[in-house]
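A.B. asks: Fold the stuff below for me.
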Amino acid sequence: MENIPYAQAYKNIRAIELEEEARAIRENIKPRRASMHSTAGPDIKILYTPINNEIGVVFVGEDGAPPANRDIIVYPHSQPTHRISYLSCHLEPMIYLILFPNGEKSWHINMQHRPEQQTRVRNKVIMQEYHSYRLAIRDSFSIIHRSGKLFQAIKVNIWLNGSFSKE
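C.D. replies: Below you'll find the model as predicted:
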């Protein structure tokens, strides 16, 4: 992890938890706790064991659609927290460190086609093209296809971002 730029730049959840505990001691208050709840079973205080090992996504929305804003909050070292858009080229490398070990950027709005593939009308790579290229099966080794459940997670993330919907 020491060679991965995003792992060095941002705090992990344990660091945030330790800061919260220190704040609670300083202010003589009870620390805030993060928790997970499930309403799938009869007792909402119990986090039930998944019945299968596939990765999925569940939304609770008024119209059944994914939420429009899926931005994340990051905690940089020695800086205030800030929001990163789900369309940021830094988001996937931060979430999937092992798939972007050198901090390579992911798709972004201004990503250009290679000059030999540009036309007068189309010169930018759309999200669907980028992810289709990343997910394509090739004869050479592919870390993304060998990443097991992480591969499933990134596919769910791609679906959430609407990369296979018409843009």
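A.B. asks: make it CA atoms for all contacts and neighbour counts henceforth
C.D. replies: Will do.
A.B. asks: do you know how far the residue nearest to the spatial centre of the chain is from residue 71?
C.D. replies: For the chain, the residue nearest the mean C-alpha position is residue 95 (4.2 Å; Cα atoms, centre = their mean). Distance, residue 95 to residue 71, by Cα to Cα, to the nearest Å: 12 Å.
A.B. asks: tally of neighbours for the residue lying closest to residue 76 once chain neighbours are set aside?
C.D. replies: The spatial neighbour of residue 76 that comes closest, neighbours along the chain excluded (Cα to Cα, 6 or more residues apart in numbering), is residue 10 at 4.3 Å. Residue 10 has 17 neighbours, counted by other Cα atoms under 10 Å.
A.B. asks: my guess is residue 10 meets residue 78, correct?
C.D. replies: No. In terms of Cα atoms under 8 Å, residue 10 does not count as a neighbour of residue 78; the distance is 9.4 Å.
A.B. asks: One more, so I can put them side by side:
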Amino acid sequence: MGSLLPIGNESPKFAQLYVYDTYNEVQNRLKAFNFDGKNGRLDERIVQELIKMFDELNELVKLFRTARDKFETNGLMNLRMTLLGRQPNDGKQYDEPTSDEIGGLIVGDIGLSDSNRDIIIECKSEGLKRVTKLNPKFMALQYPILFSYGEDGYRPDLKWNQNYKGPKTKRQRVPMRAYIAYQIQEREPRLTMLLKGGRLFQQYLVNSYATVEEDRLDYIRQNQKNLRSEIYKGIYDAISRGDNDANNLGQKIVLSASYTRSPRYMINNYQDAMAICREYGHLDLFITFTCNVKWPEIIREFEKKSGYKPEDRPDIISRIFKMKFDDMLDFIKSGQPFGEVDASKFHKRFFFIIRLFSNFWFFF
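C.D. replies: Here you go, the predicted model:
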């Protein structure tokens, strides 16, 4: 997040477009995407209608417009804006937000109102300020079209619904991964704006994945003692990679084997696979299972959704892939195609699968 006003003679960008030189806002927005004169497909009328929609519906935009009014009338150059990181009432999670619950304008020193999860926007400042992923307005600020009301996103103290019957965490709070999975589910009779985002929805999914991974890494970083990382001194790791420099030894942040795709995760899977090979011999099949967007199940699903392309709904593609993958595993384990399996985690004489680089090994 940058400042409310641009520095020097710079053109306004991002949130500054809501505050600075709003009389020419349409042209400023078009210029931001057509600075080289090569993008001639931008429609000025669509931009005008989007600005009108945000001014009427989006509470975040209304807060920025309030800052604009203050600058135009009083010229307050020490004005700051704060976006609150904690909401006062959990019961209003799914209600439309109001401006007084989001934040406010402060003249002069912020003082004790500052919080590590609040977003403090200065009047003029160089550089960008990092916005924590735990702020409830994190996604609404980045994707105003997908969250047109400026509604809340994930926050750490979000509670489970009282009627929820599925597995819950020990803390009785909704984890970030579960919240995002809930957001991208289809709910009849209508689809949410999020699922209609096209390429913007793809970008949202990538951003959400990176946010979840960052949250997992933050937990590991902050809970090293609880993860029993004191048993890792770095000596065995250094020997395994041939490091003879004692200055490089020591304990830093340890990624446990439970973190998917970490070095210890890969080594553990490799050692498990070699142990199975020593017991049952070399593998018989090495199968790579891939997805085809021309599968009849995928084509049939998109026939119900006119205007969509397979790349617009990666959630549907991944779900169908998972169902067909599970069906393939059940078919192999049934013994019909290759006979009884010799190794499995589910029977005494069983079959074993290890997932490395999207490949699957089978032992019979």
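A.B. asks: hang on, the earlier thing: the residue nearest to the centre of the first structure matches what in the second structure?
C.D. replies: Superposed on the second structure with TM-score structural alignment, residue 95 of the first structure falls opposite residue 142.
A.B. asks: Residue 126 of the first structure too?
C.D. replies: In the second structure, residue 126 of the first structure lines up with residue 175, judged by TM-score structural alignment.
A.B. asks: and its match, how many neighbours?
C.D. replies: 20.
A.B. asks: Checking the residue nearest to it when sequence neighbours are not counted next. Helix, strand or coil?
C.D. replies: Closest residue in space to residue 175 of the second structure, ignoring its immediate chain neighbours: residue 156 at 7.5 Å, by Cα to Cα, 6+ apart. At residue 156 of the second structure the chain is in coil, as set by DSSP: H, G, I helix; E, B strand; the rest coil.
A.B. asks: gap between the aligned residue in the first structure for residue 156 of the second structure and residue 25 of the first structure?
C.D. replies: By TM-score structural alignment, residue 156 of the second structure lines up with residue 109 in the first structure. Distance of residue 109 of the first structure to residue 25 of the first structure, computed by Cα to Cα: 45 Å.
A.B. asks: that's a helix at residue 265 of the second structure, yeah?
C.D. replies: Yes. Assessed with three-state DSSP, residue 265 of the second structure lies in a helix.
A.B. asks: Just give me the neighbour total for it.
C.D. replies: Burial of residue 265 of the second structure is recorded as 15 neighbouring residues (other Cα under 10 Å).
A.B. asks: ditto for residue 141 of the second structure
C.D. replies: Applying other Cα under 10 Å, we find 19 residues neighbouring residue 141 of the second structure.
A.B. asks: so who does it touch?
C.D. replies: Counting by Cα atoms under 8 Å, 6 or more residues apart in numbering, residue 141 of the second structure makes contact with 60, 150.
A.B. asks: go on, the one 5 residues further on?
C.D. replies: Applying Cα under 8 Å, 6+ apart, we find residue 146 of the second structure in contact with 140, 193, 194, 197.
A.B. asks: mind listing which of those residues are in helices?
C.D. replies: residue 140 (DSSP state H).
A.B. asks: can you put the contacts of residue 146 of the second structure in CSV and add neighbour count?
C.D. replies: Listed next are the contacts of residue 146 of the second structure as CSV, based on neighbours: other Cα atoms under 10 Å:
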residue, neighbour count
140, 20
193, 12
194, 18
197, 17
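A.B. asks: List just the nearest of the contacts of residue 146 of the second structure to residue 69 of the second structure.
C.D. replies: Checking these against residue 69 of the second structure by Cα to Cα gives residue 140 as the nearest, at 22.4 Å.
A.B. asks: list the helices and strands the top helix by length along the second structure packs on?
C.D. replies: Using DSSP H, we find that the single longest helix of the second structure is helix 199-222. Counting contacts by 3 or more Cα pairs under 8 Å, 6 or more residues apart in numbering; DSSP states H and E, helix 199-222 of the second structure packs against helix 176-183.
A.B. asks: contact partners of the helix it packs on?
C.D. replies: By Cα under 8 Å, 6+ apart, the surrounding residues in contact with helix 176-183 of the second structure are 154, 155, 156, 208, 212, 215.
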